[in-house]
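Trainee: Please find the sequence and the predicted model below.
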Amino acid sequence: MKLDMLVFSAHPDDAEVACGGAVLHYRALGRKIGFVDLTCGELGTRGTPEIRLREAAEAAQLLGLSTRLNLHFADGFFKNDECHQRKVIQVIRQYQPDVVLVNAPSDRHPDHIRAAKLVVDACYYAGFARLETYDERQTRQQNWRPKAIYHYIQDWWLQPDFVVDVSGHFEQKLRAAKAYRSQFYDPESIEPITAISDPSFFSRVESRAVEFGRMIGTRYGEGFLKTSMIDTNAFFDFR
């Protein structure tokens, strides 16, 4: 199954919070989109890997994803090496996305930074015809390089290269993110408080969306960073 967009994240819930609105925006335009979680978030303070996998499946339904898979890399300890790159390359070649989204290249969590570099490198190597990878049936895969890779913006403020209007999809984005009940504020939870389980967390998410939206004259926006020069002939399509 070829996808238009493949969204990678170091942990389940990274993408829902950071770019769920853009995913819903392009889903509404008929694009086929899939998610790839690198880890189960097993080092997270709250919840369990099993709970987070169930929550991820619920979030996938709310986003209307074509597929979602988890590569089960070691949370906190996965590396940008040949072994991990090959597994990411296999996924890229399997789904042949035109666009890839991935974690922020600079952020509070080291896993986000490492995931960003790992996926960018794997996207490049996936285009090498002489680099052999095989699918589950042991059939050699065709080389494939996505046309564009963009980073979504997470905890730290980063100046976006462009902003997507998500005004019509913001509430659904929040519903998808809040599918991770184990991770966010729950007045009945007895688990430890974390930075993202604080009651004010989603107020901060909304404030960020308002700030990005202000940049383009809309109510809500999500910002992205480019990894290479954007080529366009559409000067008059810009708003």
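Mentor: Cool, got the structure.
Trainee: rest of the way, CA atoms for contacts and neighbours
Mentor: Will do.
Trainee: So which residues make contact with the helix or strand hosting residue 206?
Mentor: Secondary structure from DSSP states H and E places residue 206 in helix 201-216. Applying CA atoms under 8 Å, 6 or more residues apart in numbering, the external contacts of helix 201-216 come out as 17, 163, 165, 195, 219-223.
Trainee: Could you list the buried residues of that helix?
Mentor: By neighbour count with 16 or more other CA atoms under 10 Å, helix 201-216 contains the buried residues 202, 206, 208-213.
Trainee: Now do the SS call for residue 68.
Mentor: Three-state assignment for residue 68 (DSSP: H, G, I helix; E, B strand; the rest coil): strand.
Trainee: And here is the other one:
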Amino acid sequence: MTSLTSVPFPKLDVLVVAPHPDDAELGCGGTILKLRAEGKKVGVLDLTSGEPTPHGSLEIRASETARATEILGLDWRGNLGLPNRMLEHTLEARKALASLIRQLRPVWLFAPYWEDAHPDHVAATPLIEAARFWAKLSKTDMPGEPWHPARVYHYYCVHLKMVPQPAFVVDISDVWEQKIASIAAYESQFITGRTATPTFLERLREEAAFWGKSIGVNYGEPITSREPIGMKSLASLV
């Protein structure tokens, strides 16, 4: 995990912003792996520690995050240190996030889907979208030069029993085993103390297979966008 005080910051192509460590892996771990395979520089910023949880601790979660980061092959990962369970879209949080966007300079941002039962997830999305706007401001005491990511995509990592209506589905068939390994790295969250069958990880495989079937492949990952998506070519369509 890279310190937020590290200088210089790497210039990223993509920054995935997650309410808690494990949300990026759950919602768009496959897309991250695909982007890395294409040579894109990808980072993850966790907004909170994710703790306390029933079977976790700060030390356990940090170790699990480091393992997941290694599996994903991220170019950078940081934690904004905002309070878990009490995440709010405050001006202070917006400034802190906008400052990082100015220094990391990602072309794309990935944020959680805006509807959810988890208050932290619900608070994260408007925080990210507002920080995107603030990052381009001039005449400010925020570090770095003005920067405006061109796009915000939204990944699904929701606690609501809902069927997403994505803008597109990414074929993650060739990276599925890596994605599920990055999720399984969070043993305290998804394995310890869970006795239900099918297991949580088995359910995730079923969901990915559903989305894969929707586009005619083995495994898929749904992504959406509030803004229209432009295409220069249809060559990448499945």
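Mentor: Here it is on my side, so go on. Small disclaimer: the values here were computed from a predicted structure and weren't measured.
Trainee: Can you give me the TM-score here?
Mentor: The TM-score (TM-score structural alignment, normalised by the length of structure 2) is 0.89; 226 aligned residues with a CA RMSD of 1.7 Å.
Trainee: sorry, back to before: check the fit of whichever helix or strand comes after the helix holding residue 206 of structure 1 onto structure 2 and give the mean distance.
Mentor: Sequence-wise, the next helix or strand downstream of helix 201-216 of structure 1 (DSSP H and E) is strand 221-226. Compared with structure 2 after the fit, strand 221-226 of structure 1 shows a mean deviation of 0.7 Å (mean CA distance after the TM-score superposition for structure 1).
Trainee: Check which helices and strands strand 221-226 of structure 1 sits against.
Mentor: Contacts defined by 3 or more CA pairs under 8 Å, 6 or more residues apart in numbering; DSSP states H and E place strand 221-226 of structure 1 against helix 14-28, strand 148-152, strand 162-165, helix 201-216.
Trainee: With distance to residue 41 of structure 1 as added columns, please give these in TSV.
Mentor: Output for those, formatted as TSV (distance: least, CA to CA, whole Å):
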stretch	distance to residue 41 of structure 1
helix 14-28	10
strand 148-152	19
strand 162-165	28
helix 201-216	19
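Trainee: Please pull up the equivalent of residue 60 of structure 2 in structure 1.
Mentor: For residue 60 of structure 2, the aligned position in structure 1 is occupied by residue 51, per TM-score structural alignment.
Trainee: quick one, helices of structure 2?
Mentor: With DSSP state H as the criterion, structure 2 has helices at 23-37, 58-72, 91-104, 119-134, 176-184, 187-190, 200-215.
Trainee: highest average neighbour count across those?
Mentor: Among the helices of structure 2, ranked by average contacts under mean count of other CA atoms under 10 Å, first place goes to helix 23-37 (a mean of 23).
Trainee: Look up how far residue 73 of structure 1 lies from the counterpart of residue 92 of structure 2 in structure 1.
Mentor: By TM-score structural alignment, residue 92 of structure 2 lines up with residue 83 in structure 1. To residue 73 of structure 1, residue 83 of structure 1 is 11 Å away according to CA to CA, to the nearest Å.
Trainee: do residue 47 of structure 1 as well
Mentor: Distance check for residue 47 of structure 1 against residue 73 of structure 1: by CA to CA, it reads 18 Å.
Trainee: Right, I'll call it a day here.
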